[in-house]
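S.K.: Structure here, sequence nowhere to be found:
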């Protein structure tokens, strides 16, 4: 049953369990719908073989049983005995026999995620240690839009052939040409961006929500991604610390699917209430989450290679149109607004037909899994400037502090992240095993027609 997932995402790992902890029935259906039939057929064959094997029995004399079992035991025990001969110890990782290794990887990944969840909740209960100065600019409304699964090279604003970004292609502001996401999956990337990391550990008590509160901002969290109630983990737990919290999906087994445009009324309400307060409004989109065609009601303006890629291109266009509406809403309410848009992660080629990529999937092994759009625009932006030096999602909080014109001792960064200054910093990303790896060590697999 795990075979199709293994082909797509590899052996059981931490990221898979985090995804399981944060999913609902609709997202599960989208995930299953994204699995190619060719990946499912071997699983069916294996199940049939297993059923036939269980049905077919043959008595063997003891001597023949020993002759069959002994080589099997030698194969299973070979690696543990080899390890023991050099280390004088045996661990569960020493047993490399496939069935045992599979069960052990499941258990170890599950154990790490449960321990991480417990530690996160303990940290969230502690007070933050932020001590920021107040924002030192004239903006009264800060907007952060977190997109989903958008590859930078599939946006017209970044050179894609189809004009699917009318707003971001013409808006003024700062456009980062080499922004690298923190991770290749939503939970790890958004948490890695919005929570301070110190000595390799996330300090969940020091996150963007309580940082903004200490800046004197009223904080709104408006999400089209799920909330699981008391069992929330990761990003939704962070969002729930805001002054005003809206989750369109509650995460129940029958959770309804919503369009990102359904966030607009809640954004409008956040804009108009507390007229004199300075605000941070964070919107978390479903964006281009697979299944892509589910995001766009199976309708697209222009065909591109395959139906799924056509839907993907359209989903990016729909997000761009939403950004335009957010900007228009803020302007029509006479707000002095500034807005950041970025995607949580990119995607990699999933499989090919006749040499062409026809679909995308999550991954952590190619640079394209982390190459995402990031730009800042504002009501008073007068020119369009490109920043070509590399910036990391792991430094997002430092960038946020500079964007709001605030100084925070825990985020001291001598580099001006909002300029084209070369920070001479090695870019790292979080892989599916929750480990930091060098971005430059990843394969470069650009999309080609």
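M.R.: Good, I have the coordinates. Just so you know, these numbers come straight off a predicted model, no measurement behind them. Numbers count the residues shown, from 1 in each chain.
S.K.: okay, CA-based contacts and neighbour counts for the rest of this
M.R.: Fine.
S.K.: Distance from stretch 424-433 to the middle of the chain?
M.R.: Relative to its chain's centre, stretch 424-433 lies at 14 Å (C-alpha atoms, centre = their mean, to the nearest Å).
S.K.: Which parts of the protein are helices?
M.R.: 3-9, 14-21, 25-33, 37-55, 62-87, 98-124, 186-194, 208-214, 235-239, 264-272, 292-295, 307-332, 396-403 (DSSP state H).
S.K.: Taking the centroid of this protein, which residue is nearest it?
M.R.: The chain has residue 186 as the residue nearest its centroid, 1.8 Å off, counting by C-alpha atoms, centre = their mean.
S.K.: can you pull the contacts of the nearest residue to it once chain neighbours are set aside?
M.R.: Closest residue to residue 186 apart from its sequence neighbours, by C-alpha to C-alpha, 6 or more residues apart in numbering: residue 344 at 5.8 Å. If you count contacts by C-alpha atoms under 8 Å, 6 or more residues apart in numbering, residue 344 has them with 146-150, 181-186, 189-190, 372.
S.K.: put this beside the first:
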């Protein structure tokens, strides 16, 4: 037996080194990048690397030894299969790390499985950049080692090979996460897919669960007629809105509404996540980090408004989440009328602009029902920004480079200008929604907010959804309430509460309690301390990460270390 083990060790050296490289290259890259570019202590990160590396190497050797004893002829085929999987999984994770500054998380699979072909191609195209050459180098080195595996038995050749990693890091500047996971890629993939599949299974029971919850609350509205609207924007960085002090007039209509006294702008509101899916689930239900209510056991906004006597509508310029089992769809389809501008399987050449929603708004405005509640989900400023607005809304030339741009933004001026144009177009969309609906029902209130923010090269060379650990702008969102003159006359006390609340800190996961106050709904499960426009409102910890960190903590950390 001992001779077989010695023979196995001698025979497997080249294969073992190939596997070690497939797992070690990404881990060493993360450690060295965090140390070199972010100033993170390498000892603790190296310990994390070993924690994730040792178990998978042990399993690999164990499988190899058993295979060697049972079938010396075929055992390497099994090992090479494991190596190929390792390269594929680690290559995916390395690509995610390079572009999104995180390692694989379950949300990555939600995005992949719930996006249509057109949006997927657009998304991939947005992130095809020079960073991905590092992934290609990773695969290329793996092929070289495989072709020359018998030559990589010497210590010096291995040391030489691994010097390539610090050289790559030194010649680049990757905005990596400060938190390296301890788990190896197989475990990360398993946990992520398991969580996703678990939610798909839960979906089967959610509709019946909502049906039971519907009978456990009361909601009363005594108005004879009213139109209440919730507009959900997409990827809106409030720091690019003129309403929040931006040096460009990106929202002229909404600025005019502030001056006329119809629009109230809340200055310090954040989202609970920096991606759409999980944020939306909290926007339209009573689920929040501090109440431990499961989504399937929560009360949803659509049911509240239906019970209060409103006809409910859901309009969306995003895909129907139902086709991939997202539980959010179960809330959407509880509305009386649901309209999507394009189905999940619609793979038209270009994504429709948000103006595609306006004919649907016209249709609702002609509905004779006197009490309406409407949710409108925009595509907003989703990447790619230049595809989010018609050419006639090019207010800022793509080559403009104003002095207030950061150095990173000046290098990426086309992207920043395109983003600002998308915000200008967003102002046009909001204006049309309000004016079309107010014509048929003057007693009207609208709450607009974005699902999450967007990193736009303020301090970090990155454009897109970014972990708030790296850039807090990923959760800094616009939040505003528009009211008609008739609504203001009928609801003077609510208007006073709104005026007194514009500077209070808030997190959008509690918006359902603000909405029932704004919409004059007497809700039996109301929590006054969670409505920002209620006199009994109380500030709470605004948690925005899986690590139970608050926005204030991350903001302070970011200000202390601008390179974080």
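M.R.: That came through, no problem. Bear in mind the structure is a predicted one, so any value in this text is a computation, not a measurement.
S.K.: ok so, going back, who are the contact partners of the aligned residue in the second structure for the residue nearest to the centre of the first structure?
M.R.: Residue 186 of the first structure maps onto residue 276 of the second structure when the alignment is built from TM-score structural alignment. Residues near residue 276 of the second structure by C-alpha under 8 Å, 6+ apart: 234, 451, 452.
S.K.: could you redo those residues as TSV and give each row distance to residue 435 of the second structure?
M.R.: Formatted as TSV, the contacts of residue 276 of the second structure follow (distance: C-alpha to C-alpha, whole Å):
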residue	distance to residue 435 of the second structure
234	21
451	23
452	26
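S.K.: Which members of those occur in strands, if any?
M.R.: Among those, none falls in strands (DSSP state E).
S.K.: which one of those residues is nearest residue 67 of the second structure?
M.R.: Among the contacts of residue 276 of the second structure, residue 452 lies closest to residue 67 of the second structure (C-alpha to C-alpha), at 50.3 Å.
S.K.: so how many other residues sit close to the closest one?
M.R.: 29 (other C-alpha atoms under 10 Å).
S.K.: Identify the residues contacting it.
M.R.: 234-237, 270-271, 273-276, 279, 474-477.
S.K.: which of the contacts of residue 344 of the first structure count as buried?
M.R.: 146-150, 181-186, 189-190, 372 (16 or more other C-alpha atoms under 10 Å).
S.K.: And residue 64 of the second structure, which helix or strand is it part of?
M.R.: Using DSSP states H and E, residue 64 of the second structure falls within helix 42-70.
S.K.: quick check: that helix aligns to which part of the first structure?
M.R.: Using TM-score structural alignment, helix 42-70 of the second structure finds no match anywhere in the first structure.
S.K.: What residues sit buried inside that helix?
M.R.: For helix 42-70 of the second structure, burial by neighbour count (16+ other C-alpha under 10 Å) applies to 42, 45-46, 48-50, 52-53, 56, 60-61, 64-65, 67-68.
S.K.: With stretch 135-145 of the first structure instead?
M.R.: Buried, per 16+ other C-alpha under 10 Å, within stretch 135-145 of the first structure: 135, 139, 140, 141, 142, 143, 144, 145.
S.K.: chain center to stretch 25-36 of the second structure, what's the gap?
M.R.: On C-alpha atoms, centre = their mean, the centre of stretch 25-36 of the second structure falls 25 Å from that of its chain.
S.K.: what residue of the second structure takes the place of residue 259 of the first structure?
M.R.: Aligned partner of residue 259 of the first structure by TM-score structural alignment: residue 353.
S.K.: Just confirm its match contacts residue 391, I think it does.
M.R.: No. Using C-alpha atoms under 8 Å as the test, residue 353 of the second structure is too far from residue 391 to be in contact (11.3 Å).
S.K.: So for the two, which residue has more residues nearby?
M.R.: residue 353 (18 against 10).
S.K.: got the contact list for the more buried one?
M.R.: 317, 379, 388, 389, 390.
S.K.: what's the answer for residue 421 of the second structure, then?
M.R.: Per C-alpha under 8 Å, 6+ apart, neighbours of residue 421 of the second structure: 250, 389, 393, 394, 395, 396.
S.K.: one more time with 7 Å
M.R.: 393, 394, 395, 396 (C-alpha atoms under 7 Å, 6 or more residues apart in numbering).
S.K.: what do you get for residue 396 of the first structure?
M.R.: 193, 194.
S.K.: residue in the second structure matching it?
M.R.: Residue 396 of the first structure maps onto residue 511 in the second structure, by TM-score structural alignment.
S.K.: now do residue 55 of the first structure
M.R.: That one, residue 55 of the first structure, aligns with residue 147 by TM-score structural alignment.
S.K.: burial count for its match?
M.R.: So residue 147 of the second structure, with other C-alpha under 10 Å, has 10 neighbours.
S.K.: Then residue 120 of the second structure?
M.R.: 16.
S.K.: what's the counterpart of it in the first structure?
M.R.: Looking across to the first structure (by TM-score structural alignment), residue 120 of the second structure lines up with residue 28.
S.K.: quick one: that match and residue 192 of the first structure, what's the gap?
M.R.: 24 Å (C-alpha to C-alpha, to the nearest Å).
S.K.: same deal with residue 167 of the first structure?
M.R.: Here the criterion is C-alpha to C-alpha. By it, residue 167 of the first structure lies 28 Å from residue 192 of the first structure.
S.K.: ok so, going back, show me what the residue nearest to residue 186 of the first structure aligns to in the second structure.
M.R.: So residue 344 of the first structure corresponds to residue 451, using TM-score structural alignment.
S.K.: Just give me the match in the first structure for residue 414 of the second structure.
M.R.: Checking TM-score structural alignment: residue 414 of the second structure goes with residue 307.
S.K.: list the contacts for residue 251 of the second structure?
M.R.: 241, 242, 424, 427.
S.K.: preserved in the first structure, out of these?
M.R.: Mapping these onto the first structure (both residues aligned by TM-score structural alignment, their matches' C-alpha atoms under 7 Å) leaves 241, 242, 424, 427 still in contact.
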